Every structure is written in structure tokens, then in C-alpha cells.
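Asker: Sequence and predicted structure below; questions after.
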Amino acid sequence: MNAFQYDAHQIKEQARLIRRHVIRLNADSPAGGHTGADLSETDILATLYFRILNTGPERTDDPERDIYIQSKGHGVGGLYCCLAQAGYIPTEWLATYQHFNSHLPGHPVRQKTPGIELNTGALGHGLPVAVGLALAAKMSGSKKRIYVLTGDGELAEGSNWEAAMAAAKYGLDNLFVIVDKNKLQLAGLTADIMPLDPLDVKWAAFGFSVSECDGNDVGQLIQALESMQTKSGTPQVLIAHTIKGKGVSFIEARPEWHHRVPKGDEINAALEELNHGE
């Protein structure tokens, strides 16, 4: 059972607060950050941690907890902010993001940060490990579920598709892949760099049950993720259509914000936009 079990309205408020943390965290970083990626995934993370995942801040060592893997490791800033908001780590740590000897390095390191399940950074590694974890859980009779978040640009890595084939072969219906399809990556539009569409057809051809939703709509995320839990026999993938930089107008859908942080007046402008909930 999830430690919070929040409804859609409560999750939306948590997402707003997480986004405010994201702005401050990236602004305070001495080594840059990935503001756009952090903001696009926020609603997904908030829905997982405040409703979907069978885990909680007091259960990080529970062998039957659900496992969440941040395969798009460059978006770890958003995950740190979610973990802080959910009580896994102290909020004060956010001001130390990417500082020397910080608990919050620029990519996930499980030895450094409570709540981090896997070291990631080089893209295309999270899903293969998730497949191994899901298979091990099946073999041991565990009821835990394995969730993994990938970027859409990340899916150009062939290791993802090798892992997908294995997941289907072993019938890993305890594996849930979420694609943060924000349509942008470091060098520009994913459609220009390495086209993925029709992405739903590709996943289906690899043996996955495919769902799609607006990845910045908490209500749709809840419906999709809870529906996926009722299916059996095949691994699941949710293609979550998001906007990179969601929540801050001058960051949304702007390629330059892949590896840019707010500075000067941009900080207060962003926080002002995130000052009030619905």
C-alpha cells in the first residue's frame, strides 16, 4: 500500500510544490542542471510517490516494496525534489545539489541518497536492470512491482529494445515502463534526431501492453497507472505525453532548457508562476 494514497487534487498540489523545489534546486546548483527534464516528469513522479507505488519513506528497506528506477538519470533533480516532498530525504539537502560531498549528486547514486534504487546516468541502463529485477521477483514469488521511467530520446539506445524482448519472453507483468515523451532532447527535437513514432506500435510489436495519456494530467495518470495494475500476462508501458519544462511558461518546450538553470530575475519569475495551485 502507498504511504499517502492521495487523491488527484492533493497530488496536483504536491506537484506544484515539487516544481517550486526544482526551480530553487537548479538555481542553487554550482554545476548546472536539467530544469526542463525535471519539470516534465514532475506529475509522473508525484502520482507514483503519493498514490501508486507500494512503498513509503519508512519502507526503503522493505524487501516487498515496489521499486522505482529513474533511467533518465539526468532528471534526478526532479526525483530529489519529490523525495524531499514525500519525506524520504530532508528538504534542506536540496540546497546542496551537486555540491562537493553532497548527498545529491548530478545523477542517481543509491549509496548516497535514501530512496534511490539504482545508479543511472548513461542512458539505456535502467530498463535492462528493471527487467532483471522483475524476473528475480517472479522467480522468488515476490509480489513487488518494478517501475522504470525512461526519456523518449533515451529510446534510441538499443539496450532498451533488447530488454523489452526479454521482458515479453518472460511474461513480466510486474514490470511497468513509463516513457516521458516530451519530444525534446539535448540537441533538439527527438523527431529530427532519431524519430520514434509510431512508438505505440513499436512497443506492441515487442510484446508490451501499451497505454497512453497526457503525462502532465494527474487524473489521466492515475487512471492509466491503476488500470495497468489490473492487467496480467505481459509487461506494461505507458507513453506519457508531456511538455518539457511544464509549469513555467518561458521554459516550456524550449530546447535550450535541457541543460540550463534559471538565473537572476528568471528565478522569481518562475516561482511566481508556481505560486498558486488550482
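Answerer: Everything's here; your move. Residues are numbered from 1 along each chain as shown.
Asker: from here on, contacts and neighbour counts on C-alpha atoms
Answerer: Will do.
Asker: Tell me where the stretch 51-200 of the chain has strands.
Answerer: If DSSP state E, counting those that start in this stretch is used as the criterion, the strands of the stretch 51-200 of the chain fall at 67-70, 146-151, 175-181, 184-185, 188-189.
Asker: Let's have those strands in CSV, adding mean neighbour count and distance to Gly56.
Answerer: Shown next, in CSV, are the strands of the stretch 51-200 of the chain (neighbours: other Cα atoms under 10 Å; distance: least, Cα to Cα, whole Å):
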stretch, mean neighbour count, distance to Gly56
strand 67-70, 24, 11
strand 146-151, 25, 15
strand 175-181, 25, 18
strand 184-185, 24, 31
strand 188-189, 16, 36
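Asker: right, and those strands - which one's nearest Ile116?
Answerer: strand 67-70 (7.7 Å; Cα to Cα).
Asker: Okay, one more to line up with it:
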Amino acid sequence: MPDINYLNDLVTQVRRDILRQVHKVNSGHPGGSLGCTEFFVALFQELMDRKDGFDMDGKNEDIFFLSNGHISPVFYSVLARSGYFPLEELNTFRLINSRLQGHPATHEGLPGIRIASGSLGQGISVSIGAASTKKLNNDLHIVYTLCGDGELQEGQNWEAIMYAAGNKVDNLIVTVDYNGQQIDGAVNTILPMGNLRAKFEAFGWDVVDIKE
């Protein structure tokens, strides 16, 4: 189990990776990536029960789906530093013919990537499908997903949230990056969503607030 000093050092290194990736091509989304660095490091280095190597079926291990795929720089960095692919490949971020595009995609077979995320708002639905499959297979492992607060303005999320509670999909943990911003401005300016905690609880979810 990594100690706290190792994790803190890794957080710093991942942030360096993020800035280098985005600066090299003058393209990308550094803000969301930097804000979620601790989450990714803790998830992949401390929380998830992962097998050696990578296969798409994800049987008998915890699995993760990224819904807000524009924060790919942090995802790529943590995957590389968790042994999924060589660190040198981070230098190819957003280049032509690279496996590391702006939004993660599956067609190039990059280890660690389970869904393409160019269209936001689908991660919770996909995660519910994976979690339900694990329950059918008597696989006791957990499915994790991360989504942005802005993409929760899409109705598909709330159908999924209602479905998960109604069908007792209790092997799923959804984390919302509640930063109050989306591509066009502040979430409360574009489409206010009120009290997200109260909304999730109204649909029958257990909610934990994590604040820095």
C-alpha cells in the first residue's frame, strides 16, 4: 500500500505531466485535469482492486469509466504511471495517429480505456450496465465512474440515476467533479441545477460530500 508521501509526490508529478501534454500541443483542458489529480491518483494507486495487465472484460477486478473525457491528460498520466502503457507515449498527446487523443477512444486499443467519451453524459449509463453485469456474474468488485457537473444537465443522466436506485445497483460509485464550470461559462449561468446532493438523495442514492 503506497504511503502518503509517495501519493503526494505522484500527484505533483502527474500535474507536471498534464501541463507538459497540454503545453506541447497548445490544446486541451488543463483545468479539470489539474482539479481531479488527487482523485485519479487515490483511485488507481490506493482504492481500486486491479489485476496485472488489462483486458476489456474487467472480470474479477474493480473497473473505472471516465465520462467527462475532456480531462484526458490526467487520465493518461495516471494510466501511464500505473503501468498501463509506457510513459514516453505521453509525448504523443493529441498528435496525428496517436493513441492519446483529446477524448479517450477504444479503437486504438489503449490499455485502461473502456469507453470512448467524445459525447458527454453517457458515463453513468455505461457504468450501470457494467455494474449490473458484475452482479449477474456474481463478481463482487466495484465499478467507479467520474463525471462533470455540467454534463449532469443532460437528461440521460437522471434516467440512469433513477434506474440505478430502482434496481439496487449498489456496486457502483459515481463521483461528480462539482467545480461549477463548463465550457460556456459557470454552470449556474448556463443552466442552474440547484442542490445536487438533494437531487441524488431524492432518487434514492447515498451521497458523501468531499471538500478540500
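Answerer: Yep, that arrived. Nothing here was measured: the structure is a model prediction, and the numbers come from that model.
Asker: will you turn the strands of the stretch 51-200 of structure 1 into TSV that also has distance to Asp38 of structure 1?
Answerer: Listed next are these as TSV, based on distance: least, Cα to Cα, whole Å:
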stretch	distance to Asp38 of structure 1
strand 67-70	11
strand 146-151	11
strand 175-181	11
strand 184-185	13
strand 188-189	17
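Asker: any idea which helix is longest in structure 2?
Answerer: helix 4-25 (DSSP state H).
Asker: one step back: for Ala205 of structure 1, which of the strands of the stretch 51-200 of structure 1 is the nearest?
Answerer: strand 175-181 (15.1 Å).
Asker: looking at structure 2, where would I find the counterpart of the closest one?
Answerer: Counting by TM-score structural alignment, strand 175-181 of structure 1 lines up with residues 172-178 of structure 2.
Asker: which stretches of structure 1 form helices?
Answerer: Counting by DSSP H, the helices of structure 1 are 8-28, 35-40, 42-47, 76-85, 126-140, 158-169, 190-193, 199-205, 218-228, 265-273.
Asker: Now tabulate the ones you listed in JSON lines and tack on distance to Leu149 of structure 1 and mean neighbour count.
Answerer: Listed next are these as JSON lines, based on distance: least, Cα to Cα, whole Å; neighbours: other Cα atoms under 10 Å:
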{"stretch": "helix 8-28", "distance to Leu149 of structure 1": "17", "mean neighbour count": "22"}
{"stretch": "helix 35-40", "distance to Leu149 of structure 1": "12", "mean neighbour count": "29"}
{"stretch": "helix 42-47", "distance to Leu149 of structure 1": "9", "mean neighbour count": "28"}
{"stretch": "helix 76-85", "distance to Leu149 of structure 1": "11", "mean neighbour count": "26"}
{"stretch": "helix 126-140", "distance to Leu149 of structure 1": "8", "mean neighbour count": "20"}
{"stretch": "helix 158-169", "distance to Leu149 of structure 1": "12", "mean neighbour count": "18"}
{"stretch": "helix 190-193", "distance to Leu149 of structure 1": "17", "mean neighbour count": "15"}
{"stretch": "helix 199-205", "distance to Leu149 of structure 1": "15", "mean neighbour count": "15"}
{"stretch": "helix 218-228", "distance to Leu149 of structure 1": "13", "mean neighbour count": "18"}
{"stretch": "helix 265-273", "distance to Leu149 of structure 1": "25", "mean neighbour count": "15"}
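Asker: looking at these, which is closest to Ala95 of structure 1?
Answerer: Among the helices of structure 1, the nearest to Ala95 of structure 1 by Cα to Cα is helix 8-28 (5.9 Å).
Asker: Now do the closest one: which elements does it pack against?
Answerer: Contact partners of helix 8-28 of structure 1 among helices and strands, from 3 or more Cα pairs under 8 Å, 6 or more residues apart in numbering; DSSP states H and E: helix 35-40, helix 42-47, helix 76-85, helix 218-228, helix 265-273.
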